[in-house]
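> fold the following for me, if possible:
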Amino acid sequence: MNKGMDAPSGTGPGPSGVDGLGPGIRACLFDLDGVLTRTASLHATAWKQTFDTFLRSYDAEHHLEYKPFDKEHDYEEYVDGKPREDGVRDFLASRDIHLPEGTENDPSGMNSVHAVGAAKQDAFLTLLNEHGPQVFEGSVRFVRAAKSEGRLCAVVTSSANCAAVLQAAGIDGLFDTTVDGNDVTSQHLKGKPAPDSYLAAAKALNVEPSAAAVFEDALAGVESGRAGGFGVVVGVDRLGDGQGERLSRHGATVVVKDLAELLTAEAAG
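Presented below is the predicted three-dimensional model:
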């Protein structure tokens, strides 16, 4: 967990800038990939490369018809927003494939859950180096407006690459604390859709969950916000095609296509 500064006690939001959260919301907790940065597509591509390589080999060995990983349905349903190894387990279980767990030291490969996870990490880092992280400008404007009102801001992500992505995107200085995949492992937190990581961020900021808003683009993420009893759960619909309805069904209390929709006209301009 990276805590950038001490959380001020009793600080409330100011009078302008952010709409739709309510005056009792003192903290904003943001998912990273797909909410703040355009890295969700890189993760989806890395998962597809990894799983397709695995499935070609596995299906050929077991005389099965090869069915590739679907970057939209399979990504959203089984891996988006979850810790890496949970994503491996859940997707492979959907194909009735069960690998040994292995260990965190397993090299990139296909013979264990951790080895497949390591292969995905290698693929993601290659893509990140090639393309770099791009931010959603509306989200950055929203974070700046929220902080100008005295609201605390945190990043809560299942990714172990949080610090590197924030730094590369030039937005690491905007946040009071982060809870990432490394913290999930070291603190033995349950991954999303469990609320543990968001609750850990609220605790680090000395804010009750009811006084915090969660911002998520993943179904597992809005589920974790609902399970944690957070005051507002904002679903960010980056996909269209019914994604907004799915986010609502899974726990979002507000759905927007971009966080700029939650800014006042003055702040948005």
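> switch to C-alpha atoms for all contacts and neighbour counts from now on
Noted.
> could you pull out the helices for the chain?
In the chain, the segments counted as helices under DSSP state H are 40-61, 73-74, 84-94, 113-131, 137-148, 162-169, 181-186, 196-204, 219-227, 243-250, 265-268.
> now do the first one and helix 113-131, the angle between them.
In other words, helix 40-61. For helix 40-61 against helix 113-131, the angle by axes from the mean of the first three to the mean of the last three C-alpha atoms, to 10 degrees is 140 degrees.
> quick check: buried residues in helix 40-61?
By neighbour count on 16 or more other C-alpha atoms under 10 Å, the buried set for helix 40-61 is 40, 42-55.
> export the helices of the chain to a markdown table and tack on distance to Gly24?
A markdown table is the format used below for these (distance: least, C-alpha to C-alpha, whole Å):
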| stretch | distance to Gly24 |
| --- | --- |
| helix 40-61 | 31 |
| helix 73-74 | 36 |
| helix 84-94 | 34 |
| helix 113-131 | 38 |
| helix 137-148 | 13 |
| helix 162-169 | 28 |
| helix 181-186 | 28 |
| helix 196-204 | 14 |
| helix 219-227 | 17 |
| helix 243-250 | 22 |
| helix 265-268 | 20 |
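> return the most buried member of those.
Ranked by mean neighbour count, those are led by helix 219-227 with a mean of 26 (mean count of other C-alpha atoms under 10 Å).
> what sits up against stretch 245-253?
With C-alpha atoms under 8 Å, 6 or more residues apart in numbering as the test, stretch 245-253 has contacts from 217-220, 222-223, 225-226, 232-235, 237, 254-255.
> got the contact list for the closest residue to Val165 other than its chain neighbours?
Nearest non-adjacent residue to Val165, counting by C-alpha to C-alpha, 6 or more residues apart in numbering: Pro133, 6.4 Å away. Taking C-alpha under 8 Å, 6+ apart as the contact definition, Pro133 lies against Thr37, Arg38, Thr39, Val165, Ala168, Ala169.
> compare with the first, here's sequence two:
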Amino acid sequence: MSLSPRPLAAAIFDLDGTLVDNMRFHVQAWVAMARSLGLTLSVERVEREFNGQRNEEIFPALLGRPVPPEELVRLAELKESHYRELFGPHLAPVRGTRELLERLRGAGVLLAVASAAPHANRAFVLDGLHLRPFFSQVVGAEDVKRGKPAPDAFLAAAKALEVDPAACVVFEDAVNGIRAARAAGMLAVGLTTLTPAEVLREAGAHHILGDYASLPEALERVLFGVR
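Predicted coordinates:
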């Protein structure tokens, strides 16, 4: 499914699974976290339910009870530090990422990140890969009240960029993220780093990519055509 070319002012990127192909390491860390708490957590549940949500939403769902702030901070740091330890040796951008960001910036498209990743994880990727200079705005979990599939993060990014949400394209890897982009009234591009193309398409993705090395002609027109 694709839309006719329309004016584009901004491109908003999720981080995990979108700028970096890291979701399997997050899944490993979540499964290990659950095991340490005496719980069983399936890979499928992480992928289906938790992707795109904030730790403040995930831990109560995982534990089946409210989680006091002090406990939440402690558990979240254990999980996230384990994830960074797992992914650190593999830290690399999705193929074609830097080239696409350079092309978008050269075309005058404003760039932002909107991610449920906590600050340390965002710094780990954006600074570790020297990608931060591309993005004029970075919206994190602490900036919104609801994680994806609520549109809050993408709407906050559009507001920070001072652009109309309808003039934004979102790059996402998760079903919750695609639904959030659609709820924000934005063009949704799904990456198949973790979720199959047909699942992303069913969630509402307008375009599907394996990576950024080659873009579908229709998406090329949206991103770089005459505006």
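> aligned counterpart of the residue nearest to Val165 of the first structure in the second structure, please.
In the second structure, the residue equivalent to Pro133 of the first structure is Leu91, according to TM-score structural alignment.
> tell me how far the aligned residue in the second structure for Ala204 of the first structure lies from Phe154 of the second structure.
By TM-score structural alignment, Ala204 of the first structure lines up with Ala160 in the second structure. Using C-alpha to C-alpha, to the nearest Å, we find Ala160 of the second structure at a distance of 10 Å from Phe154 of the second structure.
> doesn't Ala153 make contact with the match of Ala204 of the first structure?
No. Using C-alpha atoms under 8 Å, Ala160 of the second structure is not in contact with Ala153, being 10.5 Å away.
> corresponding residue for His82 of the second structure in the first structure?
With TM-score structural alignment as the criterion, the equivalent of His82 of the second structure in the first structure is Ala123.
> who's in contact with its match?
Going by C-alpha under 8 Å, 6+ apart, Ala123 of the first structure touches Ala46, Trp47, Gln49, Thr50.
> which residue in the second structure lines up with the second one?
When the two structures are superposed using TM-score structural alignment, Trp47 of the first structure falls opposite Trp30 in the second structure.
> residues in contact with the nearest residue to that match once chain neighbours are set aside?
The shortest distance from Trp30 of the second structure to any residue other than its chain neighbours is 6.7 Å, reached at Lys79 (C-alpha to C-alpha, 6+ apart). Contacts for Lys79 of the second structure (C-alpha under 8 Å, 6+ apart) come out as Ala29, Trp30, Met33.
> switch the cut-off to 10 Å
With contacts defined as C-alpha atoms under 10 Å, 6 or more residues apart in numbering, the neighbours of Lys79 of the second structure are His26, Gln28, Ala29, Trp30, Val31, Ala32, Met33, Ala34, Asn55.
> ok, and the contacts of Ala123 of the first structure in the second structure?
Contacts conserved in the second structure for the contacts of Ala123 of the first structure, counting by both residues aligned by TM-score structural alignment, their matches' C-alpha atoms under 8 Å: Ala46.
> show me which of the contacts of Ala123 of the first structure is closest to Lys147 of the first structure.
Ala46 (33.2 Å; C-alpha to C-alpha).
> contacting residues for the closest one?
So, once contact is read as C-alpha under 10 Å, 6+ apart, Ala46 of the first structure ends up touching 40, 52, 71, 119-128.
> farthest pair within those?
Farthest pair in those, by C-alpha to C-alpha: Asp52 and Leu128, 19.3 Å.
> for Ala203 of the second structure, see how far away Leu155 of the second structure is.
Per C-alpha to C-alpha, Leu155 of the second structure is found 19 Å from Ala203 of the second structure.
> find the nearest non-adjacent residue to Pro83 of the first structure, please.
Nearest non-adjacent residue to Pro83 of the first structure, counting by C-alpha to C-alpha, 6+ apart: Ser158, 4.9 Å away.
> so what corresponds to that neighbour in the second structure?
Using TM-score structural alignment, Ser158 of the first structure sits opposite Ala116 in the second structure.
> neighbours of that match, how many?
Neighbour count of Ala116 of the second structure, defined by other C-alpha atoms under 10 Å: 26.
> just to check, it is in contact with Glu142?
Yes. The pair Ala116 of the second structure / Glu142 is scored as a contact, 8.3 Å apart, by C-alpha atoms under 10 Å.
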